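**Q** need a 3D model of the sequence below.
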Amino acid sequence: MTYCLGILLPEGLVLASDSRTNAGVDQIALVRKLATFKMPGERMIALLSAGNLATTQAVVTLLRQAAGHGGERDLMAVESLFDAAVVVGDTYRAVLNQDQEAVRPYGDATGSFLIAGQIRGDRPRLFQMYPAGNFIEATPRTQFLQIGETKYGKPILDRALHFDSSIAHSAKLALLSFDATIRSNLSVGPPIDLLCYKKDSFSTDGLRKYSGNDEAWESIREAYSTGLMNVLENIPNPVTGVD
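**A** Sure thing, here's the model as predicted:
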């Protein structure tokens, strides 16, 4: 299992993924789940993946091999992020059709993706691709999309994220969303890859990795825990006659 998050903002995008993958309690590994395709000054496309690792890695590898060489799978040639999502879905279905029957006796071969970024002439956009290969797009009313182990990290986003939130504010919420998930589910773990993409930059300069003992990561977690305890202490007691 893994957890990936994408947030759409007027200023750009905040994208984050964990690095843990496991095929049992004694087969745990760290794998990067965030892949980027970029052309300076012209486009930046990011793929975040969850699900069957062999399937999602095959999709990313096929797309990397095709990038810049023309053809139906070339993300460097698509005219919009919508077209990029179509290419990812088509490539994913091709991999699934090839491998699914062989994998079926051993488990689930499906995966899911977040496709995000910007192509010159268009705004930043964010899509979620389902295991069937179809997808939806984020909007101001549905500004964040999640794949993988989503339930633990959702409440703080529902409560504190707004469409006009800044990239900095949203990045803090993203990390706290991962903190909540990591605390509640052992199948999600650091390092956390966080990409803060600024509109019209067509760059991945805002990409950072937060390891388990990263000072900034730990300071955010500690500050949140301390603040939460302080808030709790100041909430009126709901039960009378009990200290």
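**Q** hey, let's count contacts and neighbours off CA atoms from now on
**A** Will do.
**Q** do a quick rundown of the strands in the chain.
**A** Applying DSSP state E to the chain gives strands spanning 3-9, 12-17, 20-22, 28-30, 34-39, 43-51, 111-119, 125-129, 135-137, 144-148, 192-198, 207-210.
**Q** can you put these in CSV and add mean neighbour count and distance to residue 81?
**A** Listed next are the strands of the chain as CSV, based on neighbours: other CA atoms under 10 Å; distance: least, CA to CA, whole Å:
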stretch, mean neighbour count, distance to residue 81
strand 3-9, 28, 13
strand 12-17, 27, 13
strand 20-22, 20, 28
strand 28-30, 12, 29
strand 34-39, 17, 12
strand 43-51, 25, 8
strand 111-119, 27, 7
strand 125-129, 25, 7
strand 135-137, 17, 10
strand 144-148, 22, 16
strand 192-198, 23, 15
strand 207-210, 15, 20
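**Q** in TSV: those, plus distance to residue 229.
**A** Formatted as TSV, these follow (distance: least, CA to CA, whole Å):
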stretch	distance to residue 229
strand 3-9	26
strand 12-17	26
strand 20-22	29
strand 28-30	32
strand 34-39	33
strand 43-51	33
strand 111-119	34
strand 125-129	35
strand 135-137	37
strand 144-148	27
strand 192-198	25
strand 207-210	24
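**Q** this one as well, want them side by side:
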Amino acid sequence: MTYCVGLCVDEGIVMLSDTRTNAGLDNISSFSKMFVAEVPGERALVLMTAGNLAVTQTVWNLLQQGVWLDGQQRRLETVPDMFHAARLVGAAVRQVQQMDGPALLAQGFAFECSLLLGGQVAGGPPRLYLVYSAGNFIEATEDTPFLQIGEHKYGKPILDRVLNMGTSLSEGVALTLISMDSTIRSNLSVGLPLDLAVIRRDALAVGTRKRITEEDAYYRAIREGWAGALREAYLNLPKPDFPAV
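**A** Below you'll find the model as predicted:
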């Protein structure tokens, strides 16, 4: 399993993924699930993946080679806008499903993958999409400016309560790290190190790309500060005014 989360706010895009893969209790490895397609000054896109690792790696390799869309072979570096980028990722997923889906099914495995695509192409706004295993997709909106894939339930409450379009990129980084830490604490199939990418609106380049390990001072401060704040909030809650036993 994995956990990836993306935010699309007024200031830009924040993307965060873990690196743990789990093929059984005694077969745990680390693989990056974040990929970048960038033409500085013209576009910056980040793709994060969850699901069958062989499937998602093949999707990325196809995207690097080129995928046919609307009668043309395209790459993320050549599509005209973010909507076409999401369509291209969907087309790559469907192509892999046609190639490998029957063999997976014959071995008793479902074709499973989901992908987050965030970024900006010159002439358009920052956008964030979730692409499903059928190749169709949804987009983050002002009402819900975040999307998640993988083991998302533990990291969702903080985003629901706090995040909005006016959240700054620095606040967004802190929120995604809190969301990730909550997931890591509650699910052994999600783990460090983490991959972080930040794209500021109209910068048309990935401004921050960072590998976060257990030794990262900022991550430790976020993890310990959030745990301490939760304990303090709990202790300060009013006690029940009725018999509790």
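**Q** TM between them?
**A** The TM-score (TM-score structural alignment, normalised by the length of structure 1) is 0.95; 241 aligned residues with a CA RMSD of 1.7 Å.
**Q** of the strands of structure 1, which approaches residue 184 of structure 1 most closely?
**A** Taking CA to CA, strand 3-9 is the member of the strands of structure 1 nearest to residue 184 of structure 1, at 12.2 Å.
**Q** report the inter-axis angle for the closest one versus strand 12-17.
**A** Calculated by axes from the mean of the first three to the mean of the last three CA atoms, to 10 degrees, strand 3-9 of structure 1 forms an angle of 180 degrees with strand 12-17.
**Q** residues in contact with the corresponding residue of structure 2 for residue 200 of structure 1?
**A** The alignment partner of residue 200 of structure 1 in structure 2, by TM-score structural alignment, is residue 202. Taking CA atoms under 8 Å, 6 or more residues apart in numbering as the contact definition, residue 202 of structure 2 lies against 120, 122, 125.
**Q** got it, and residue 87 of structure 2?
**A** Each residue near residue 87 of structure 2 by CA under 8 Å, 6+ apart is listed here: 69, 135-136.
**Q** kindly report the same for residue 218 of structure 1.
**A** Under the criterion of CA under 8 Å, 6+ apart, the contact list for residue 218 of structure 1 reads residue 212.
**Q** quick one: map it onto structure 2.
**A** When structure 2 is aligned by TM-score structural alignment, residue 218 of structure 1 is paired with residue 220.
**Q** same check on residue 171 of structure 1?
**A** Taking TM-score structural alignment as the alignment basis, one finds that residue 171 of structure 1 is matched in structure 2 by residue 173.
**Q** got the buried residues for the longest helix along structure 1?
**A** Looking only at structure 1 and at elements set by DSSP state H, the helix with the highest residue count is helix 81-103. Neighbour-count burial for helix 81-103 of structure 1 flags 81-82, 84-93, 95-96, 100 (criterion: 16 or more other CA atoms under 10 Å).
**Q** that helix vs structure 2, average offset?
**A** Using mean CA distance after the TM-score superposition for structure 1, helix 81-103 of structure 1 ends up 0.7 Å from its aligned counterpart in structure 2, as a mean over the superposed pairs.
**Q** burial measure for the match of residue 171 of structure 1, as a count.
**A** Burial measure for residue 173 of structure 2: 21 neighbouring residues, criterion other CA atoms under 10 Å.
**Q** contacts only, for the nearest residue to it once chain neighbours are set aside.
**A** Once flanking residues are discounted, residue 173 of structure 2 sits nearest to residue 14: 6.6 Å by CA to CA, 6 or more residues apart in numbering. Residues in contact with residue 14 of structure 2 (CA under 8 Å, 6+ apart) are 6-8, 169, 172-173, 176, 196-199.
**Q** before we move on, the earlier item: ok, now how distant is the match of residue 171 of structure 1 from residue 208 of structure 2?
**A** From residue 173 of structure 2 over to residue 208 of structure 2 the distance is 11 Å, taken as CA to CA, to the nearest Å.
**Q** check residue 93 of structure 2 too.
**A** Here the distance between residue 93 of structure 2 and residue 208 of structure 2 works out to 28 Å (CA to CA).
**Q** repeat for residue 243 of structure 2
**A** In this structure, residue 243 of structure 2 and residue 208 of structure 2 are separated by 53 Å, where distance is defined by CA to CA.
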